[in-house]
Structures are given as C-alpha cells and as structure tokens.
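>>> sharing a model prediction with you, sequence too.
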Amino acid sequence: MKLARRLILTTTAIAAVTAGTLISATAGQATPTSKPAGANTKAAATPKIPDSLKVPDGHRLTGVFNAKGVQTYTCTDGAWKLLEPAATLSDKKDGSHRPIALHSRGPVWVSTVDGSAVNAAVVATSPKSGTIPELLLESTGTRGTGVFADVSYIQRLKTSGGVAPTTACTGSDQTSVPYSAVYTFYKPAK
C-alpha cells in the first residue's frame, strides 16, 4: 500500500512538473572536447560555486540544466522528513524548452533523451537561508552511453524553495514543496 501511494505521489508530482512551464536551461563544458548527447553547448556561465562544493581537479563540466520540481516530505515521528525529490531537468534548444531528464529518489537522474542514468551520494552541503541547501554529489554508478554516461560529480546550485514545512504533522501525512535548482554534471577529464 505504501509503495502504491509513493508511486502515485511521484507520478503525480512529475506530471505536474512536466505540465508546467519549464525553466530555461543551459549546458556547457569547461574545456570543450566533445558535445554530449542532449547538451546545448552554447552555454551561459555556471552559477557561482561555494568553495566547499567545488569539483576536484581532473573533471570537466559536461552539462548544466535547470530543474523544476518538488521535494516531497513525509511525517515521521511527528516531524517532516525528506521522502524524495521529483523534478524535470530541461535545456533550451532552438528557442524551446525540452525535458532532458527526470530526477527522483536515489538520488538518480534518468535521461528522457537516451535512457542513460546516474546515481549519486551527497559528499558536501552548503546551507542557504530560506531554501534547500546546495550540494556536491559524487556518482555511485552510471548506466548507458548517453548524456549521463561516466558522470563523476553533480552539483545542485541556485536552489529556490523546497524547504520542509515547519508545522507539526501527524500519522503518515505527506506534502510536496515546489523547488527549482541548477544541476551541473561533470565527467573525468580525458
């Protein structure tokens, strides 16, 4: 029953995000080598990155995408705890916004263009007032040969919203809070 409710919640959240207006996005490379599938390399500059979230040397920027979605929280022992994110990452190509990936629990990012995927774990956080923290994540595994193949690090930057409610909760209540962010993807430099 809980799995069915979670699947319905995630599907509903992703459908709501997809039906809404997607934020414009850019993609680019710090050292141009080859254009990754689905990435727009006519990029704007990446957001300012706190020192604690900088990617180690030896990795190159391969994609920068804007995300819009929700952070879903569930009531656990009377307090709101993060259950999962649900977001759509998009890019801007030929003047239109197109979905590039879906982001969900894991955390995982799955390309809607080529099916490639990356899972990651948080290695550093940078708190921001009034919004969810910015993050540095390290890949724990990838699959496929597309845009997310061989991704080594991910940054969540320019966060807005998504903060858990401060109100009390009871039982198995759940709530979804809208958020937006910029996700940057890095691969080992060759």
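Thanks, I have it. Small disclaimer: the values here were computed from a predicted structure and weren't measured.
>>> contacts, neighbours, all on C-alpha from now
OK.
>>> can you check which strand is longest in this structure?
Longest strand in the chain, counting residues (DSSP state E): strand 59-76.
>>> can you name the next helix or strand after that one?
Per DSSP states H and E, strand 59-76 leads on to strand 79-93 as the next helix or strand towards the C-terminus.
>>> packing partners of the longest strand of the chain?
In terms of contacts (3 or more Cα pairs under 8 Å, 6 or more residues apart in numbering; DSSP states H and E), strand 59-76 is packed against helix 2-19, strand 79-93, strand 174-188.
>>> now the second one: how far from the chain's centre is it?
Relative to the centre of its chain, strand 79-93 is centred 6 Å away, using Cα atoms, centre = their mean, to the nearest Å.
>>> ok, and here's another one to check against it:
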Amino acid sequence: MVKLEILSIFAILLFSASCSFAGDPSDSCICNSGGSLFDLPSLDMIPTKVGNYEFPKSIEIPQNITPPADQEFKFYLVCSGYSWHRCVNKTWIFEESRALFFNNEEDISCYPRSASAVTVKNAAAPQGTVSLGIGSIIPEYDTSRLITTAIVTIPKSNKNDIPLGLEKTSNNAGKGAFEDVTYIVRPKTKGGNTPTIPCGNEQFPEGYIHSRPFILYNLFYHPKKGSSKVYRRSYRQQ
C-alpha cells in the first residue's frame, strides 16, 4: 500500500523535474499554470486505468534488451522523478528511485491529477542493486503491483542519462495491469544516471545522497497467449 506521505513528496519533486523529452519544461507544463497546488483534481481528470496499450511511436528496441520470444508488448508508461545515489567508500551507489508513472508523456504537465502508478523502495534489494517496486495509485480501478530488477543495461553515449535496459519482474500481486507483467523494457531515457563527479570529499562526503531528475519510457510485457510457460504469481491474490 502506498503511503500518503510518499505522494506528498512527489508534489514537490515533480514540479522541478523535466516534463518531457523535448524543449523547455515550461513550454509543456500548462495544466497547473492557472491553478494552485492545493486545487483538487476533477474526478474526470483522474486516470481510470494504468498504461497506454498502443505501442509508442518512434520507439526502437535494441536486440540486447528485447524480451524472450514468448513475451509480447502489453502497455507502456512514461516515468518521471528522481534517482538517488549514496556515496559509499568514495563510490556512488544506487539508493532508490522516487517517481510517478503516467499513461502519456503529455500527462506529466497535468500532475497531480494525472499519475496512475508510483515507485516504492524495495527494502529487500542488496545495496547497489537496481530494484524497486511499482504499484497502481488508483485502487478504485487497479490494485496491482510488482517488484522489478534490472538484468541487462546498455549505457548511452550521454553519461548523464540512465542506461537503456531490460528488467525482470517478481512478486506480482493484486488485480490489474501489473498482475501478469513479466518483463519491462527501458528504450528511451533522459537524465537520472549515476553522478560522474567524485565523492568522499569535502563537497560530497561519505553518506551524501545525490538526487538527479529523469524521464523515461517503460514498456511492459507479458506472456503471449498460448505460451508454453505458465505464469504464476509470487503472492496470493489480494
């Protein structure tokens, strides 16, 4: 269950994060320009589903991060938020990611009324492992959630960008979009990668947490119909 306190943090984080891949964020963040942070969203602006089930245009998936042949595309989400890296023994180690998911890239400018899912920290993940939880925040329509862990990464030429990647899921639970997702592909990213500056010094001492904004596309896959692989949940349906 996502705690209300976590969502309040995103109200501050996402107003300063990039709203899209193209142009000045101020050009696209128009939904909130005439209102107040304390304006409650209209009910007809709250998502009633998690995910966009049309394959995103202009997206190409490198062979190295293509899911197995018995998997097929289900939906995509655009993720915007911050990644945190902690200085440990003069090395930046991934701490966690705090982000919200949107059914469409343009929906980011309409926060807080438009998010459909959220990341949560995977407390069981070993230090430095890129693994986190993802879950719906519209429980009236979708209660599903899962754990995702990186298995393949492709560094980008821009070292500031999170690598492209393939992730494997586990601990699927609830009812909805995430309940049968097995793989997640990350084919488009901007920002959020491990800091390139040294740490363990006066400016960034041991234990310092560096926060970096990012935006990326996540493509969610599930088994093809008729696949010989039977998908089993890790947790009992709730």
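Received the coordinates, thanks. Remember, predicted model here, so these are calculated numbers, not experimental data.
>>> returning to that earlier point: pick the most buried one from the helices and strands packed on strand 59-76 of structure 1.
Mean neighbour count (mean count of other Cα atoms under 10 Å) peaks for strand 79-93 among those, with a mean of 23.
>>> before we move on, the earlier item: the longest strand of structure 1 aligns to what range in structure 2?
Matched against structure 2 by TM-score structural alignment, strand 59-76 of structure 1 falls on residues 71-88.
>>> mind checking how far the longest strand of structure 1 is from the chain centre?
Worked out by Cα atoms, centre = their mean, strand 59-76 of structure 1 lies 2 Å from the chain centre.
>>> ok, average deviation of that strand from structure 2?
Following superposition, strand 59-76 of structure 1 is found to deviate from structure 2 by 1.0 Å on average (mean Cα distance after the TM-score superposition for structure 1).
>>> counterpart of K175 of structure 2 over in structure 1?
Under the alignment (TM-score structural alignment), K175 of structure 2 pairs with T145 in structure 1.
>>> give the contact list for that match.
Listed by Cα atoms under 8 Å, 6 or more residues apart in numbering, the contact set of T145 of structure 1 reads S116.
>>> distance of it from Y186 of structure 1?
Taking Cα to Cα, to the nearest Å as the measure, T145 of structure 1 falls 15 Å from Y186 of structure 1.
>>> so which of the helices and strands packed on strand 59-76 of structure 1 comes closest to K42 of structure 1?
Comparison of these against K42 of structure 1 by Cα to Cα identifies strand 79-93 as nearest, at 9.4 Å.
>>> picking up where we left off before, quick one: work out the angle between the longest strand of structure 1 and strand 174-188.
If you take axes from the mean of the first three to the mean of the last three Cα atoms, to 10 degrees, strand 59-76 of structure 1 sits at 160 degrees to strand 174-188.
>>> how near is the residue nearest to the spatial centre of structure 2 to G191 of structure 2?
Residue closest to the average C-alpha location in structure 2 (Cα atoms, centre = their mean): C79, at 4.3 Å. Applying Cα to Cα, the value for C79 of structure 2 to G191 of structure 2 is 12 Å.
>>> so what sits against both of these two?
I215.
>>> follow-up on the earlier one: now the helices and strands packed on strand 59-76 of structure 1 as JSON lines including distance to L135 of structure 1?
Shown next, in JSON lines, are these (distance: least, Cα to Cα, whole Å):
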{"stretch": "helix 2-19", "distance to L135 of structure 1": "22"}
{"stretch": "strand 79-93", "distance to L135 of structure 1": "14"}
{"stretch": "strand 174-188", "distance to L135 of structure 1": "9"}
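>>> nearest to D57 of structure 1, out of the ones you listed?
Counting by Cα to Cα, D57 of structure 1 lies closest to strand 174-188 out of these; the figure is 9.0 Å.
>>> what does the closest one correspond to over in structure 2?
Taking TM-score structural alignment, strand 174-188 of structure 1 hits residues 209-223 over in structure 2.
>>> now the matching stretch on structure 1. Mean distance?
Stretch 209-223 of structure 2, aligned to structure 1 and superposed, deviates on average by 0.7 Å (mean Cα distance after the TM-score superposition for structure 1).
>>> okay, now T125 of structure 1: neighbour count?
17 (other Cα atoms under 10 Å).
>>> wait, K121 of structure 2 touches S97, no?
Yes - between K121 of structure 2 and S97 there is a contact at 7.2 Å, judged by Cα atoms under 8 Å.
>>> now the common contact residues for those two.
Any residue near both K121 of structure 2 and S97 by Cα under 8 Å, 6+ apart counts here, and that gives L132.
>>> strands of structure 2, start to end?
All strands of structure 2, identified by DSSP E, fall at 71-88, 91-102, 115-121, 131-136, 145-154, 164-173, 183-191, 209-223.
>>> now those in TSV, with distance to S20 of structure 2?
Formatted as TSV, these follow (distance: least, Cα to Cα, whole Å):
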stretch	distance to S20 of structure 2
strand 71-88	9
strand 91-102	12
strand 115-121	14
strand 131-136	21
strand 145-154	22
strand 164-173	17
strand 183-191	9
strand 209-223	7
